[in-house]
Each structure stands twice: as structure tokens, then as C-alpha cells.
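J.: What follows is a predicted protein model with its sequence.
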Amino acid sequence: MRALTPIHQALTNYINPQSTEVVKENNSSHNGYINPEYRLERLCNIFGLSDFERSMLLLCAGMELDRSWSDLCAVVMDKESRDYPTFGLAHKVLDNFDWNGVTVDSPLRKWSLLEVGVARALMDAPLRIDEQIFHYILGNHCFNEKLIGIVKEQQTHDIPILVDSHQKIVLEIVTNWKQPSNRSQGIQLYGSEIASKRAIAQAVATNLQLKLYVLSANNIPSDPLELDRFLTMWERETLLGESILLLDCDDINIGDPNREHILKSSIESINSPLLISSTDRISTKQRSIITFEVYKPTSQEQHTIWENILSDQLTEATAAIDDLVSHFNLTAPEIKSAYTRALNADKIAREQKLLINEELTENNKLTKNQESEAQGEKDPLYPSFSLLWNSCRTQAQPKLDELGQRMTLKATWKDLVLNESQLQTLESIAAHIDQRIKVYQKWGFAGKGGRGLGISALFSGTSGTGKTMSAEVLANALNLDLYRIDLSTTVSKYIGETEKNLRRIFDAAEGAGAILLFDEADALFGKRSDVKDARDRYANMEVSYLLQRMEEYQGLAILTTNLRGSIDRAFLRRIRFIIEYRFPDASQRRKIWRRVFPKNTPTKDLDYIKLSRLNVAGSNIRNIALNAAFIAADLGEPVMMKHIKIATKSEYTKIDRTLTDSEIAGWV
């Protein structure tokens, strides 16, 4: 590197002032480097280095490239152990020495281009070129190690799939930032669509040919000195290799005043291109910020994404796409991920089937008919509709699993013992879910807005009368997940927290098309139309927010209550379906008893008419049947009336009721 020659010459001349020997450039130790002179000069221009500061940078770089320089340093300092560059050495050797270049505010130290070691005196402190700066000069740009663990690079090799509305946002940002004077203008992407916001940020970086780095707002240093250091290092990073910083504020607690102050201070201090991702708007006093609200893709946009992915089989896929879009509200990256998951599942299934076929063929056990059967019925869609459906269904499960209990679905229509009116209402609910896209979109009932299109239901009745089982049957029939949300734990005494909890639940559920079962609605609802204090006013706001989200939710939201009378009529009018679950009569209890024992359970001489005299709900009947089965199994006998009698006494004790003689008369 030619720029090192004058520094090497200065060291040699100091050691032997009488020498007339000219130091020759040694290229052997730095062959293959990419135009280091150009990058050195660019570095000096970026940070405004003086001639002295440039010489100091070269002095320390020479130490890394040629170990013989350490011997020269030791001779200059007249001490074998001091074989390293120092400001003191530079003061002796360099004609352009400048005390301004030694101060803490000098570019060398402000930007940490040189690392200053520990010593009693600053002039004696060991100096070392920063590793990133050294590699930069040699043509290898590496990430600043001081930022590792705080910011993370987001790979932007592939341009993500974007819907038209999101592509429009990208175009506006790119157009704005292509003007150099606008590069320091902050851009805020707000809304609950985290995946879509990430995709927009990635597309912006790809279009501008910049690297994208992500900083979680929770990782911003809270110590003022550490924060200042971080901001300086990040600015250095962007000066060396232009980058975009995506500040991820989606998980930050804005209610924390200290954290909020640090966040806003950071936003106003970062001078490089900055994207802010947040759930709500974040306002700042000084920095100019352009805001974009990012919505989920519309149904039509989702339809277009699926059509592009399945473009080679559109004839077969049209009906399937209608169903997928009707039930699952996914972003573009989520649709792509669901499709990839389905492809992988299909590949695994085909490989397993192939192994089985090969094994059977080798054993000469496969006839031609068996061979065609083993191939399975050919689905016109690839991957199959069922695989696509299940991939979409599981897309949002991780987020929902943190907020509610995903229920195991076993109950079917034949397990329900309800009157005709109740069954018809449940069937209507299923039809509303299944035929949404036809009625709302194709037949035009959606109109211009989406308000009031959500499907909501209220199941009221005493415990054990079939409310939860009905929800389970609907989910099973529609092949959707069912999540139980305990409203008693969702409701918070802190103002605003209940709405925040509900928003997280609905936002997570949107993509999965899951059925939400809000248990214990009495914890939130009540006759509060007469506002007596602030708490009543906020309670009404919480109820209104829940009903608003239920009306907007693409899936089915069910409320359960034991006391329908406690819910204000004004709230009831906003719920589409209401089913009253009454205590089962003797005829219904007889049906439940007939169905309660699985077909593999051995029974003997059970009198269902006598059993129906037990004045208990369906859940109690199931508890009694299960306990009786264990008692009989332990005795090595089939389930008989005597076992049920023992189990009944146990159940009555548990529910604090007295078992009358009339109820069990003639059992044994």
C-alpha cells in the first residue's frame, strides 16, 4: 500500500537521521486488497480527517500489515517493551503532528477509528486501529462488533411478495429517500401487521440497494453514556456502508415513561435513514416523521397472491382459493409461508408412501389393484387442498397459544343433545362462516364497509348444559381451531389494559380464522348503562371495544355466560346469534346417557329410563359415567347400575347436593 511508505520513511529517518536510503514499498504483505488507497481517501473524507489524523491511521494500519514496524516503534521509544504506536511516538516522528487530533472530540477518537489503550499518560497509551476500519481500508466491509447483540441484519436478497396497497407505501418511501435531502427523514409504519411491516421495510432496502438492520426498542441502552456511544457507532456504520435501521417498537411498553423517553430521544438522535415499526403512532417533537398505517391485505389482494402462487393450476384452484381467503386472513409473507409448509408436507407424505410401496413390492405383496390404491386418490390441486388448509390453520397458532387455550376437538354433531331450535341456530352459525365470501363478496352484502360483518354469538345457560361442547362441534365441523379465552383474566383493573389484551387476542386470531370462545363474559358485561363513576364509564368502553372487535372479526367469536339477565339489552342487540341452553329434561338426559359410554365400553343391564331421573346436567352425567367406568374396570366387571350408583353419590357430594331415594329407586 503506497500510502504507508511516507510513514515507514518517517520512522526510519527518526532512527537514523543521517541515512539517505529511500524506503521501498513492500507489496508482498497486502496482495489482493481492493484499491486500499481509494478506500483510505474515502474514509478520510467521510470523517473529515486532517493530515495528521490520516498519518495516525496509517501508522496503526502499518502495524497490522507488517510486524517489522513493531521493532521500529521499540527503537524509536528506546524501550523494547514499547513496540506499539502511541501519540508520544507520533509526536517524535511525524512532522504534521497536531494536538487537536489527540483530543477526545477529534474524529479519530469520537468515531473510535483508533482504540486507545490504558496507560498512566495519554501520550503513552497503546494505539490500535479499529478492526472494522482496518478491514474497510483493505476492501472488506464487516459489521461493527460494538453493535453485535444490539442490532441484527435482516437479509434482503429476495424481494418479498407485496400486495398493491403495501407496494404503494414502498414506492412512496423509496421516492422520498432517493432525494439526498430527505434521507434523514424518519418513516413510521404503524398497525398490528408486523409481518407486512417487515416485508415493506425489506422491499424498501432492496429497492435502494441498502442493508437493512433491525433494532428492538427493548435493546436500546438505558444508560445515557451507553446510549450516546451506541448512537455514534450506528452513525459510523451508516457512513461506512449505507444502511437502513428498522426500529422495532411493536413489543415495547409505551406506558413506561423512562423507556418512552429513551425511545423518543433515540428517534430524534438517529440521523441515518430510519424506519419505525409500531402498533400505534409515536409522536416526536423535533424530528420530521412521515407515517403510514399498514393494514392487512384485502380479501381481493389475498386472492391475487394465491392466484400468483397457484398460477399454473388456476382452473382447479379457484374454489379452493375462495375457501382459503374466506377463512384465513393472511398477509403476503404468511401466505407464502403456508404454501411452502404445504409443499414440504406433501413431499414428506409422498416419500413415505413411496417407501411403503417399495417395501410391499419387494415382498411381492402388491397386486395391480393394490398398487393403484396405495397411490391414493389424486387431488386435482398440488399441494392438496387439505394440506393448504392445515398450513393456513397452523400459521397463527404460535401467537394464539400464548393468549388462550387451544382446545382438543372431539365432539361432533351426533354428540349434541339439544332441541331442534338450538340445533338450527348452530347450523345457521356454521353456514354464516362457510358461505361468507359468497354472500358478502359475490352477492354484494358487504357493501362499502366491513363493519358489522363479523359473526358473533352468545351462549347462555348454567354450567354443564352444552355451551362449550357446541363451540367444539362448530370448530370440528368447520376444521378450525378453537381457543378458550378466560375473560376473568383478560379484564384488568388498570385503565386501557383490557382493550390492549383484547386487541392482542383478535390481532393474533385474524390470520388463523380461529373460533374464539370467551368464557365468563359476566366478568366484563353487566347492566352498566347508568354511569355512576369513572370505573363504570371505562367498563362500558371495554364492552364496546370487545363488541366492536367481534363485529369486525373475520372469524366466529362466542361469548358464554351463566346469567344472560346481567347483560344490558343495548349490548345484546349487537350480537348476531343468541342460544339459551336450558337444563336438560328427562328425555334429553336419557339421550345423553345412551351416548355417554363409548362403543368399546362393556356395559350390562343399564336402565336408561331410571338413569334419566337423575336431575343433573350433561357434564355431571359424563363425570358420573367416567367414574363408574373406572370403578367397574378396577373390579374387572362391565359397567352396571351398581357402579353408576357409587359414582353418582361421589358426584353429588362434589356438587354439594343431596341424592334422594326417588332418584335412585330400583337401581340395584
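T.: Sure thing, it's come through.

J.: When you work out contacts or count neighbours from here on, use the C-alpha atoms and nothing else.
T.: Will do.

J.: and R436, what is it in contact with?
T.: Contacts for R436 (C-alpha atoms under 8 Å, 6 or more residues apart in numbering) come out as S326.

J.: mind listing the strands for the stretch 101-250 of the chain?
T.: Here the stretch 101-250 of the chain has its strands, by DSSP state E, counting those that start in this stretch, at 114-116, 127-129, 151-154, 186-190, 211-216, 243-248.

J.: Serialize these to TSV and add fields for distance to N344 and mean neighbour count.
T.: Converted to TSV, those look like this (distance: least, C-alpha to C-alpha, whole Å; neighbours: other C-alpha atoms under 10 Å):
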stretch	distance to N344	mean neighbour count
strand 114-116	50	20
strand 127-129	49	22
strand 151-154	24	16
strand 186-190	33	23
strand 211-216	29	20
strand 243-248	31	24
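
J.: let's bring in a second model and compare:
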Amino acid sequence: MIDFHMYQQLHKDSPTFKRSYPNIDDLNCERMDSEMMDANEPPTAPHIYVFPNTILGYNLRSKKWVDLDVDLIQEVTWNKVSFEHLVLDTKTKDLITALVTNEVELERGADIIHGKGNGLIILLHGAPGTGKTFTAESVAELAERPLFQVTCGDMGTSPKEVEEYMNSILRLGRNWNCVVLLDEADTFLEHRTSKDVVRNALVSVFLRVLEYYDGILILTSNRVGSFDEAFKSRIQLALQYSPLTKAHRREIWKNFLSRLEDINESPTSSIANLTEPGSRKRKFAKSSDIDFDDIDRGIDDLAGFQLNGRQIRNVITTARQLATYKGERMMYHHLHHTIAVSNKFDNYLLELHDGLSDDQLARESGIR
């Protein structure tokens, strides 16, 4: 995100904004007039030479200001197709689309208190790997807004730290019209008790900050059973993500393979593009080294394995590395081999928990 005015507000004491020459106004130098600065056309020589080749921008993932190469800055291309790939029923997609579209178009809600209750807060709850984070990413693409993802582990542990961090993040998110994602917000959503004063303060701070946020805010949780009832009135839409069925898994496999085939059409793309945005890219061979027909014939067998979306992506990534190491095209048997090895750990945990799955354990303990 490029916003030099915001950078200046946040770094008022930076040497960047202090004059190097106390009497610079007395120097015999030319200044670019306002008409030239406001022009839509880029500057030409000799004026172009006074502009830097880098500009400060905020990295929404690392949450740091970094230098960006001006020549590499491009217009954002929004991926509207990602929302269509969500494994959700049509009615739910329609409701999300309606809420997000209206929130983008409307500047204020009907609340009589200015700045209070005007935002859209969505809760996504369910088991890990069922599509919660992908839903948030797709909502940002649908709204044509940047996604500002925050994990609650970044906020600190004291009420003061949490409030200061939340206010700073939401300030940036509101100024830049971001879709703010508070991932794994379970710690701040848990119900208050009379014995834990610190936790009560954390939850109260979180409630207050949410109450006055007027943008699009998405919370994810996999422990909704410990939810504090005060959050119910703050949340406009809550979506449950149930464990994936075989049909869901088949659709997820097909979506990943479809993305790989799209990558295959690009001469410079590799399987590394399947990984999370911002992750370290690996030097793999091109995705043309994948036998899509062979994998497609075994898609029903692959969907039969009890994997979530994140595990499916990891299986594809690992199987690709296995095939590359062997100098082979990735085929169904590479995927099956990877799943068989990975399942040994899952089977051990299943045996350790007397045959109960993670979801069953969570339900028995009342947290999901």
C-alpha cells in the first residue's frame, strides 16, 4: 500500500522530514510548481531526474514500510474467480455478495451514534482447513479491496497492548479501505469469568474496538463453543464451516488442479504459485511436468481420503517435490504415496484418542 501521507503521520520525527539545510529557502534552487505536480502525465526530462527510483510502501503481510521500485509498480488485478471457487452453497454466496456489495456502496449505516455500528463484521467458524481464510481472501477480491490479515498472536497479552495494536491496525485498515481479517481470534472471543480479570479486560477491549469499527472486518475461530455471548450482537453474519464431505473434497481437488492447469499456460510460472501468497518460492520445474489426465482418473479415490483443504494443498506441493526429485512427471501415484506416508501420523493420533477425530474431540469438549 502506497500512502506517503500516512507514513508522514506515523513518522513525524523521522530525519526524512527534517530539513538538511536550515536556510534552504535562501538557496538558489528551482521548485516544481503546483501545476506540474498535479499533472496527470508523468514528468519528462529534465524534471524526471529529481524523482527517486523508489517509493515507500506498506507491506500488508510483514506489516513494515519498505522501499518499492517505482518501475515495477502496477495496477492491481482483482481475482473475481476465487469467490466462485469457494466450496459454499449458492444461498450463502449470495448473502455474502449482498452484504459486501452494500457495505462497499454505503458510507454510513442507520445507527444514530456517529461511527458506531456502521461496519460489517463476519464470523467464520469451523475446523481448520475448511476454507475460512480462503473465504476472507475471496471477499477482499470481490470487494476489490486489499486484505489486511492480522493474527491475534501479534497483539500482545496485556489489555493496553491489545487496544493500542488494534487501534493502529484498524486505523490503517479504515484509511486504506481494507478488508481486515483477524485470524484465529479465539483468545479474545472466549467468554468472561469472574476468576480471570485479565481475560475479562482483554475481551472488553476487543468488544469496544469492534463496536466502533466501520469497515469490513472478518473474524475466524475454531473454538466457537467458548464464545462470549456479548459478541453475538456485534456480528452481522456468522458462517459455520462443517467438516468437508467427499463431494467438497473432490471440488477442492478439482479447483487446485484447475489452478495448476492455468499456471501451465504461463511460460514462466511454476508449481510454487500454488503456495500461500508471500511464501518463499521454490525452484520447481514447470507445471507442464504434471500428468493431469492420470490424476483426473484417480480424483474420486483422492477425494475419499479425509483431508482438509490445507492438507490437500500440502499433499500436492509435497508430491510435486517427490516427482521432481525422481525426474518424473507428477502422477496419481505420487499423490497417493504422499497421502499414505502422511496418514501414518494421523492414524497414530486417531489410535491415541481412542478412535475419535479432531472434530469429534472438539465437539465432546464443547469448544466447536
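T.: Thanks, I have it. The model shown is predicted, which means the values in this text are computed figures rather than measured ones.

J.: coming back round to it: do you know which of the strands of the stretch 101-250 of structure 1 lies nearest D415 of structure 1?
T.: Closest approach to D415 of structure 1 among the strands of the stretch 101-250 of structure 1 (C-alpha to C-alpha): strand 186-190, 45.7 Å.

J.: out of the strands of the stretch 101-250 of structure 1, nearest to T361 of structure 1?
T.: Set against T361 of structure 1 and scored by C-alpha to C-alpha, the strands of the stretch 101-250 of structure 1 come closest in strand 151-154, at 48.9 Å.

J.: helices or strands up against that closest one?
T.: strand 211-216 (3 or more C-alpha pairs under 8 Å, 6 or more residues apart in numbering; DSSP states H and E).

J.: So what angle separates the directions of the strand it packs on and strand 243-248?
T.: Going by axes from the mean of the first three to the mean of the last three C-alpha atoms, to 10 degrees, strand 211-216 of structure 1 is angled at 30 degrees with respect to strand 243-248.

J.: list the helices and strands strand 211-216 of structure 1 packs on?
T.: Counting contacts by 3+ C-alpha pairs under 8 Å, 6+ apart, strand 211-216 of structure 1 packs against strand 151-154, helix 194-208, strand 243-248.

J.: Tell me which of those approaches I609 of structure 1 most closely.
T.: Nearest of those to I609 of structure 1, taken as C-alpha to C-alpha: helix 194-208 at 57.9 Å.

J.: Please point out which parts of that closest one sit buried.
T.: Buried residues in helix 194-208 of structure 1, defined by neighbour count with 16 or more other C-alpha atoms under 10 Å: 194, 196-206.

J.: Can you lay out the residues you listed as CSV showing distance to R504 of structure 1?
T.: Formatted as CSV, the buried residues of helix 194-208 of structure 1 follow (distance: C-alpha to C-alpha, whole Å):
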residue, distance to R504 of structure 1
I194, 12
S196, 16
K197, 17
R198, 18
A199, 21
I200, 22
A201, 22
Q202, 24
A203, 26
V204, 27
A205, 29
T206, 31
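
J.: Look up how far A523 of structure 1 lies from the nearest residue to V531 of structure 1 once chain neighbours are set aside.
T.: Nearest residue to V531 of structure 1, sequence neighbours excluded (C-alpha to C-alpha, 6 or more residues apart in numbering): R537, at 5.8 Å. Counting by C-alpha to C-alpha, to the nearest Å, the gap from R537 of structure 1 to A523 of structure 1 is 15 Å.
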